[in-house]
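**Q** No letters, just coordinates:
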């Protein structure tokens, strides 16, 4: 169980890192032109960058607290926050009729829910 949770956290952290880097450092116009980036057309630059920073923090929060054994309880808290973020992403892509991205966000949500459940429940980081 512990290994599965670490693998899921690593995969989700990689997704969060990639999304965070793109939203934080790629110009909004470039994001809007990319496949699945149409939602950024109606969003402010500050909002897009804020989401990017939140995703970067999520990437760190899914791995570092447990890896460094400093407040490892932040891992499932971060996973719960990711679930909330994915609900927002699903609503946004759903409104645009992008069912493929809704399903992708649902997969990310499922990974985060598994991490939260596992780390709050059967496999917490306790000594």
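**A** Perfect, thanks for sending it. Computed from a prediction, not measured in an experiment: that's the story for all the values here.

**Q** switch to C-alpha atoms for all contacts and neighbour counts from now on
**A** OK.

**Q** residue contacts, residue 96?
**A** When contacts are counted by Cα atoms under 8 Å, 6 or more residues apart in numbering, residue 96 touches residue 39.

**Q** I'd like the distance between it and residue 88.
**A** Residue 96 sits 13 Å away from residue 88, going by Cα to Cα, to the nearest Å.

**Q** likewise residue 4?
**A** 26 Å.

**Q** Any idea how many residues pack against residue 10?
**A** Neighbouring residues of residue 10 were enumerated by other Cα atoms under 10 Å; the total is 15.

**Q** which residues does it contact?
**A** Contacts were defined as Cα under 8 Å, 6+ apart; by that measure residue 10 touches 62, 63.

**Q** okay, now the one to match up with it:
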């Protein structure tokens, strides 16, 4: 179970890091490259997209670094909970835009974050 939690946390961290491209790529270009699934960026200001990107970077770091460096490892499930809330926001935004077809990846990432939070708060906690 520990290995599975590490793998899921690693994949989720990678997804969060990749999605930070919204901080560096102009929203118009991102919307045109990503198709219908990326048009949501046009609804947000560049500052809001940077803020979301910062949250994603912090989430990626918080899923891996506290446990890997053995510095306050309780932050891993706390971060996973925060990442789950980030994806709840993404799901709500997609539903508000009527994007039922593009909501599936966000639901999968939400489930992954909940799984990591559950596993690290419960059966495979880093805190003894």
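**A** Received it, and whenever you're ready, just let me know what you need. Bear in mind the structure is a predicted one, so any value in this text is a computation, not a measurement.

**Q** List the TM-score for the superposed pair.
**A** Overall, the chain-to-chain superposition scores 0.94 on the TM-score scale (TM-score structural alignment, normalised by the length of the first structure); 126 aligned residues with a Cα RMSD of 1.1 Å.

**Q** quick one: what helix or strand has the closest residue in space to residue 9 of the second structure that isn't next to it in sequence in it?
**A** Across the structure, with Cα to Cα, 6 or more residues apart in numbering as the measure, the residue nearest residue 9 of the second structure apart from its sequence neighbours is residue 63 (6.0 Å). Residue 63 of the second structure is located in helix 46-68, with elements delineated by DSSP states H and E.

**Q** and if you look at residue 113 of the first structure?
**A** Assigned by DSSP H and E, residue 113 of the first structure belongs to helix 99-120.

**Q** In terms of secondary structure, what does that helix contact?
**A** helix 2-25, helix 74-95 (3 or more Cα pairs under 8 Å, 6 or more residues apart in numbering; DSSP states H and E).

**Q** Let's have the ones you listed in TSV, adding distance to residue 123 of the first structure.
**A** What follows is those, written out as TSV (distance: least, Cα to Cα, whole Å):
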stretch	distance to residue 123 of the first structure
helix 2-25	6
helix 74-95	11
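
**Q** looking at these, which is closest to residue 54 of the first structure?
**A** Between residue 54 of the first structure and those, the shortest gap by Cα to Cα is with helix 2-25, which sits at 7.2 Å.

**Q** got the buried residues for that closest one?
**A** 5-6, 8-9, 11-20, 22-24 (16 or more other Cα atoms under 10 Å).

**Q** contact partners of the next helix or strand after it?
**A** Once helix 2-25 of the first structure ends, the next helix or strand along the chain (criterion: DSSP H and E) is helix 28-33. Contacts of helix 28-33 of the first structure from elsewhere in the structure, counted by Cα under 8 Å, 6+ apart, are 22, 23, 37, 38, 39, 40, 41, 45, 48.

**Q** For ChimeraX, write the selection for the buried entries among those residues.
**A** The buried residues among these can be selected in ChimeraX (16+ other Cα under 10 Å) with this line:
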select :22,23,38,40,48
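
**Q** on that earlier part again, tilt between the helix holding residue 113 of the first structure and helix 45-67?
**A** Taking axes from the mean of the first three to the mean of the last three Cα atoms, to 10 degrees, one finds helix 99-120 of the first structure and helix 45-67 inclined to each other by 30 degrees.
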